[in-house]
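Q: dropping the sequence and predicted coords here.
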Amino acid sequence: MRERLLRCFLVLPFLLWVSVAGAGEETYVVKKVFDGDTVVLHNGEKVRLVGVSAPEIKDEQGKNKKEARFAHLDPKIVDRYAKKAKKFVEKEVEGKKVRLEFDRANALNAHKDKYNRTLAYVYRVPDGFFLNAEVIKQGYGFAYKSYRFPYRHSGDFKRYEKEASRNKRGMWGEGG
């Protein structure tokens, strides 16, 4: 009897772990790409890529100019890359299946930003293409640096931005 009880206590945590691990495997289809760091899922949910700051298509607040200054880029190049970033994201995920992964840094606000977009890491299914990272690696966006708390991939994303700059990819390849 004791042995059975012990076996239950050993197996139960494993079964719980398996069920929780599989819970995050729900997939969605990207219906539309809003811009280089925001997609809309088939259910209408807007998803903002955690850790990515892509140039704004309609930059009414001067964000592109500010990003350009910090990155030592011509603001005109950054403005041009707003549409290029959107096209890159469309090519990679529009009409395709993705899975979302959430970051503990956003748990206090239920993984939502001030515009009520879901904050997530986006992975294409089945190949695991990590959209957030690739937007930065290919020079279509910047590592987002204004989070109140460090997010899981912040160090990697900053490194990817430096590598894109050093290797003249994307925005940095056009005179930056």
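A: Thanks, I have it.
Q: going by C-alpha atoms from here, please, whenever you check contacts or count neighbours.
A: Fine.
Q: next one: the lengthiest strand in the chain to chain centre, how far?
A: Assignment by DSSP state E gives strand 27-35 as the longest strand of the chain. Here strand 27-35 shows a centroid-to-chain-centroid distance of 13 Å under the convention Cα atoms, centre = their mean, to the nearest Å.
Q: can you mark which positions in it are buried?
A: 28-35 (16 or more other Cα atoms under 10 Å).
Q: which residues of this protein fall in strands?
A: Going by DSSP E, the chain shows strands at 27-35, 38-41, 46-49, 52-53, 97-101, 118-124, 142-143.
Q: of those, give the one that comes closest to Lys84.
A: With Cα to Cα, the closest approach to Lys84 among these belongs to strand 27-35: 9.3 Å.
Q: got the contact list for Glu56?
A: Residues counted as contacts of Glu56 (Cα atoms under 8 Å, 6 or more residues apart in numbering) are 35-36, 63-64, 79, 82.
Q: just the residues you listed now: which is nearest Val89?
A: Gly36 (6.1 Å).
Q: among the strands of the chain, which is nearest Arg7?
A: The nearest among the strands of the chain, by Cα to Cα, is strand 97-101 at 32.4 Å.
Q: for comparison:
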Amino acid sequence: MKKFYSLLIFLFIINITYSQTTLTAKVVGIKDGDTVVVLDSLNNQITLRLAEVDTPEKSQPFGTKAKQFTSDQIYLKTIKYVVTDTDRYGRSIAMVYYDEDSKYLSAEIIKAGMGWHYKRYSSSKELATFEDNARKNKIGLWVDNNPIEPHLFRK
């Protein structure tokens, strides 16, 4: 039983360490506004779901524009990312940084009105403010009087 608890503690420490490690990769694909494919240093393709943001589905208004925005920001660039979790599809949820680490992709998407601050999974006051500003100024998808959040659209 002691070995079992030791193993659990070891796995917990590995998980915490991994989730806080900054990794580097090249963006080789954009699936949609909040999902990208990267190539790591071992030439493994990894799908990353962006943390703290939810963008319109491809078939929703602004879905194509959100995908294009993400592509314009990071496609074929080397990025840094921190894995924060794994979603139910096995994708790594990650905070993605680019342009010499000065830009946080999820924040840029929200500021540009190309997505929602995913409040269900994030309590960031800064991201909430960016969304409020985009709404007030009718930037991006906020030109629509009643944009439908992707998780509601999928139902």
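A: That came through, no problem. Model, not experiment: these values are computed from the prediction.
Q: just to revisit the earlier point, Throw the strands of structure 1 into CSV and include distance to Leu6 of structure 1, thanks.
A: Shown next, in CSV, are those (distance: least, Cα to Cα, whole Å):
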stretch, distance to Leu6 of structure 1
strand 27-35, 36
strand 38-41, 45
strand 46-49, 44
strand 52-53, 47
strand 97-101, 34
strand 118-124, 39
strand 142-143, 48
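Q: which among these is found nearest to Tyr160 of structure 1?
A: Across the strands of structure 1, closest to Tyr160 of structure 1 is strand 142-143 (Cα to Cα), at 8.0 Å.
Q: just the residues contacting the closest one, thanks.
A: Under Cα under 8 Å, 6+ apart, the answer for strand 142-143 of structure 1 is 51-54, 136, 154, 157-158, 160-161.
Q: cool, stretch 70-88 of structure 2 as well?
A: Taking Cα under 8 Å, 6+ apart as the rule, stretch 70-88 of structure 2 contacts 18-30, 32-34, 51, 92-99, 101, 105, 109.
Q: show me where structure 2 has helices.
A: Counting by DSSP state H, structure 2 has helices at residues 2-19, 63-74, 105-111, 125-136, 150-153.
Q: among these, which is the most enclosed?
A: Burial of those is given as mean neighbour count (mean count of other Cα atoms under 10 Å); helix 105-111 ranks first at a mean of 25.
Q: so it corresponds to what in structure 1?
A: The aligned range for helix 105-111 of structure 2 in structure 1 is 131-137, by TM-score structural alignment.
Q: average offset of that stretch relative to structure 2?
A: Its matched residues in structure 2 lie on average 0.6 Å from stretch 131-137 of structure 1 after superposition (mean Cα distance after the TM-score superposition for structure 1).
Q: gap between that stretch and the chain center?
A: Distance, centroid of stretch 131-137 of structure 1 to centroid of chain: 7 Å (Cα atoms, centre = their mean).
Q: likewise for stretch 146-166 of structure 1?
A: The mean C-alpha position of stretch 146-166 of structure 1 is separated from the chain mean by 11 Å, Cα atoms, centre = their mean.
Q: ditto for stretch 163-176 of structure 1
A: On Cα atoms, centre = their mean, the centre of stretch 163-176 of structure 1 falls 20 Å from the chain's centre.
Q: ends of that stretch, how far apart?
A: Start-to-end span of stretch 163-176 of structure 1 (Cα to Cα, to the nearest Å) is 13 Å.
Q: equivalent analysis for stretch 48-66 of structure 1, please.
A: 20 Å.
Q: need the contact list for the residue most central in space within structure 2.
A: Computing the C-alpha centroid of structure 2 and ranking residues by Cα atoms, centre = their mean puts Leu50 first, at 1.0 Å. Residues in contact with Leu50 of structure 2 (Cα under 8 Å, 6+ apart) are 34-36, 93-96, 106.
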